[in-house]
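> need the 3D shape of this:
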Amino acid sequence: MKINRRMVLAGMGAAALAQTPLRAFAMTSAQIGGYEFISVSDGNLVLPRSFFFEGLPQDALAEALAPFDLPQDQLEPPCNLTLLRNAERVILFDAGAGPAFMPSAGALLDSLDAAGVAPEAVTDVVFTHGHPDHLWGVLDDFDDLVFPNARYHMGQVEWDYWRDPATVDRIGTARAAFAVGAARRLEAIEDRVSQFADGDEVLPGITAQASFGHTPGHMSFLLGTGGDALLIGGDAIGNHHLAFARPGWASGSDQDPELGAKTRQRLLGRLAQEQIWLMGFHLPQGGLGRVERSGEGYRFLGAAQ
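The predicted structure is shown next:
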């Protein structure tokens, strides 16, 4: 797979250029499985360190994190969405955070514009899962569909979970808003949604891969073959540091930490052994890279390395 990295400047008028700093979007592109692949940014999250590391053994944690230059107060993981396109389709994996979740996120439409993609041109939106930074971007400030011509695709288990009225009471106080927000947005697209199961071909050449744990029905997606195969992993492997260095450790970002750890170990083992490319929603360098074994865990090698 031939990888290209380029910097694209979002379109601005001459008057705006004089007063407003340019916003640059780093994009990774490639050809794979009959599609052009483009990594597009939705900005980043801002999260306290405790979100990732609370409850872990501090001495062992310090050792595991020593190779990484992480801030001591808060982390700012990027949000990388996958865009695939060919002559027939423009496919977006996840919809970003939209305007209502976090000020540092919600930049997807600017990124798409920089890539020359209008929201009306998107034919399909495929969801890895229903968390806000992946789902809430389907609606704009006026609750209109951002991708008005798209067909939407979500795993059956994930759809049923977020559409269940009991979820808001079971998910816990910290995530109750996630359930309310997901239910409202899924209701808005329910007449345009197709559900699928593990192993189904969601769209031509794109196969669903169950990766439960981060959410009850989290899905990843495989396309291509051999050394050019790509796994669009969503949040199944949620960061470039501890998720790789200690994949068996529980993560507070996973709704089922034990299952999430098992899924993470299984995926990383396969990615390293078969040398499948990984596209991670919260991984650095646009999210695209390889996985290799390192000590008792793994490490992420960005495509630019």
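
> CA atoms for contacts and neighbours, from now on please.
Fine.

> any idea how far stretch 77-88 is from the middle of the chain?
Put simply, stretch 77-88 sits 10 Å off its chain's centre (C-alpha atoms, centre = their mean, to the nearest Å).

> can you map out the strands along the stretch 1-150 of the chain?
Assigned by DSSP state E, counting those that start in this stretch, the strands in the stretch 1-150 of the chain fall at 3-9, 24-32, 35-44, 47-48, 74-75, 78-85, 90-93, 124-126.

> can you put those strands in TSV and add distance to residue 255 and mean neighbour count?
Putting the strands of the stretch 1-150 of the chain into TSV (distance: least, C-alpha to C-alpha, whole Å; neighbours: other C-alpha atoms under 10 Å) gives the following:
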stretch	distance to residue 255	mean neighbour count
strand 3-9	34	14
strand 24-32	30	19
strand 35-44	21	23
strand 47-48	17	14
strand 74-75	20	16
strand 78-85	19	24
strand 90-93	21	23
strand 124-126	21	23
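
> nearest approach to residue 157 belongs to which of those?
Residue 157 sits nearest to strand 124-126 of all these, at 14.2 Å, using C-alpha to C-alpha.

> now do residue 190 against residue 251, distance only.
As for residue 190, its distance to residue 251 is 31 Å (criterion: C-alpha to C-alpha, to the nearest Å).

> and these two? Which one has more around it.
Ranked by neighbour count (other C-alpha atoms under 10 Å), residue 190 and residue 251 place residue 251 first, with 23 against 12.

> A strand includes that one, no?
No. Counting by DSSP: H, G, I helix; E, B strand; the rest coil, residue 251 is not part of a strand but coil.

> contact partners for the residue lying closest to it once chain neighbours are set aside?
Leaving aside its sequence neighbours, residue 251 sits nearest to residue 257 (C-alpha to C-alpha, 6 or more residues apart in numbering; 5.5 Å). Taking C-alpha atoms under 8 Å, 6 or more residues apart in numbering as the criterion, residue 257 is in contact with 213-214, 250-251.

> just the helices from the stretch 201-305 of the chain, written as ranges.
In the stretch 201-305 of the chain, the helices defined using DSSP state H, counting those that start in this stretch lie at 242-245, 257-274.

> how far away from the center of its chain is stretch 219-230?
Here the centre of stretch 219-230 is set off from its chain's centre by 15 Å, with C-alpha atoms, centre = their mean.

> who touches it?
With contacts defined as C-alpha under 8 Å, 6+ apart, stretch 219-230 is touched by 1, 32-33, 127-129, 155, 198, 205-212, 231-234, 236, 274-279.

> now show me the structure for the sequence below, then we'll compare the two:
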Amino acid sequence: MQITRRMLLGGLGAGVLVAGPTRLLARQTLSLGDIEVTTVSDGHLVLPGQFLFPDLPEDELDSILSQHGVSRDAVQPPCNVTLMRARGRTVLFDAGSGDGFMPSAGRLRDALGAIGIMPEDVTDVVLTHGHPDHLWGVLDDFDDPMFANASYLMGQREFDYWSDPDTVDSIGPERAAFAVGAARRLEAIAEHCTFFGDAEELLPGVMAHATFGHTPGHMGFEIRQGSEAVLVAGDAIGNHHVAFARPDWRSGADQDRDMGAATRLRLLDMLAQDQTMLIGFHLPDGGIGRVERSGDAYRFVPAL
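Have a look, this model is predicted:
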């Protein structure tokens, strides 16, 4: 089952659009030596369950979701944008969705302002991928760059995919609006973009990791200071329930479902074994935590 714009808009009932002050400004912080990493909220999405859970064993799916208090009909994942402050840089990992995607999201500017960060303070915006809730916030209400003084960094493969005029025809009608929106925003910031590949250090202490599958060029980022590290995983691990309990299941959120599952399994195994901290864009409680093995599966342990 592919998500459609009609499905998205149909799920946006007034009763689920209100994000109270706690949810709006929810954040968590960790320190890696002189590097401070904070997650701030861009709000949340409202997604139909059939988008995330297509063609899955119903009984096992219901059991997993009930353990986490998640509705099978409508899912409201949080959107955690990562902020890194170190050595004179103020770096955002992803830019949120702006005001053009869902009324329940697009709260990043307010969340940053609550901790004293103005858009002009941001020096770098590092993009995991080109989906609306990660990219569309690079432009403001007037289609000007939201972060006027920032440079932008994106994986070359991901930039090329969304900038290719053929993508809108090949991605499928359900995601065609994603392609149009991404191309327009990337064109607006292209002259300020720097591109990189897998295993490149794109900023001091920040290493790129190819995490393809959710999108063709999706990237994660390891922030490291000495022996301490955290992985900013974007949407490579997309939720705290099914993705951990059955990472081998094919997620409807992934554009390449088989590759997405393989990437998810690899990351969870690595994170559990190395006990590296994880930041997930759609994970609960600010998105920062650890991965633990739970029998043949995994579980997310928030850093609260």
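
> returning to what we had before: so which of the helices of the stretch 201-305 of structure 1 is the most surrounded?
Highest mean neighbour count among the helices of the stretch 201-305 of structure 1 (mean count of other C-alpha atoms under 10 Å): helix 242-245, with a mean of 23.

> packing partners for that one?
Here helix 242-245 of structure 1 touches helix 58-65, strand 297-302, going by 3 or more C-alpha pairs under 8 Å, 6 or more residues apart in numbering; DSSP states H and E.

> out of those, which comes closest to residue 123 of structure 1?
Closest to residue 123 of structure 1 of those, according to C-alpha to C-alpha: strand 297-302, at 28.8 Å.

> which residues sit against that closest one?
Residues outside strand 297-302 of structure 1 that contact it (C-alpha under 8 Å, 6+ apart): 240-241, 244-247, 268, 284-285, 287-293.

> next: stretch 88-96 of structure 2.
So stretch 88-96 of structure 2 is contacted by 42, 79, 81-85, 105-108, 121-128, 132-138, 232 (C-alpha under 8 Å, 6+ apart).

> onto which residues of structure 1 does that stretch map?
Using TM-score structural alignment, stretch 88-96 of structure 2 corresponds to residues 88-96 of structure 1.

> what about that stretch, start to end distance?
Chord length of stretch 88-96 of structure 1, first to last residue, is 23 Å (C-alpha to C-alpha).

> just to revisit the earlier point, please flag which of the contacts of stretch 219-230 of structure 1 sit within strands.
Applying DSSP state E to the contacts of stretch 219-230 of structure 1, the entries found in strands are 32, 155, 206-210, 231-234, 277-279.

> so can I have TSV of those residues showing distance to residue 99 of structure 1?
As requested, these are exported to TSV (distance: C-alpha to C-alpha, whole Å):
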residue	distance to residue 99 of structure 1
32	31
155	25
206	29
207	30
208	29
209	30
210	29
231	28
232	24
233	24
234	20
277	31
278	28
279	24
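
> out of those, who's the most crowded?
Each of those was scored for neighbours by other C-alpha under 10 Å, and residue 234 scores highest at 30 neighbours.

> rewinding a little: starting at the chain centroid, how far to the match of stretch 88-96 of structure 2?
Distance, centroid of stretch 88-96 of structure 1 to centroid of chain: 12 Å (C-alpha atoms, centre = their mean).

> ok, back up a step: out of the helices and strands packed on helix 242-245 of structure 1, deepest packed?
Each of these was given a mean neighbour count from mean count of other C-alpha under 10 Å, and the largest, a mean of 20, is that of strand 297-302.

> that one vs structure 2, average offset?
Superposing on structure 2 and averaging over aligned pairs (mean C-alpha distance after the TM-score superposition for structure 1), strand 297-302 of structure 1 comes out at 0.4 Å.

> which part of structure 2 lines up with that strand?
Aligned by TM-score structural alignment, strand 297-302 of structure 1 falls on residues 297-302 of structure 2.

> surely residue 23 of structure 2 touches residue 43?
Yes. Shown here, residue 23 of structure 2 and residue 43 form a contact pair, counting by C-alpha atoms under 8 Å, at 7.1 Å.

> overlap in contacts, these two.
Contacts common to residue 23 of structure 2 and residue 43, judged by C-alpha under 8 Å, 6+ apart, are absent.

> give the closest residue to residue 248 of structure 2 in space, chain neighbours not counted.
residue 261 (5.2 Å).

> pretty sure the one you found contacts residue 247?
Yes. Using C-alpha under 8 Å, residue 261 of structure 2 and residue 247 qualify as a contacting pair, with a distance of 6.1 Å.

> ok, residue 298 of structure 1 to residue 237 of structure 1 distance?
From residue 298 of structure 1 across to residue 237 of structure 1, the span is 11 Å (C-alpha to C-alpha).

> joint contacts of these two?
Common contact partners of residue 298 of structure 1 and residue 237 (C-alpha under 8 Å, 6+ apart): residue 244.

> so residue 198 of structure 2 touches residue 206, yeah?
No. Taking C-alpha under 8 Å as the contact criterion, residue 198 of structure 2 and residue 206 are not neighbours in contact, 11.8 Å apart.

> returning to that earlier point: how much space separates the residue nearest to residue 251 of structure 1 from residue 233 of structure 1?
The gap separating residue 257 of structure 1 from residue 233 of structure 1 is 17 Å, by C-alpha to C-alpha.

> likewise for residue 289 of structure 1?
On the measure of C-alpha to C-alpha, residue 289 of structure 1 and residue 233 of structure 1 end up 11 Å apart.

> next: residue 130 of structure 1.
Taking C-alpha to C-alpha, one finds residue 130 of structure 1 at 14 Å from residue 233 of structure 1.

> many thanks, I have nothing further to ask.
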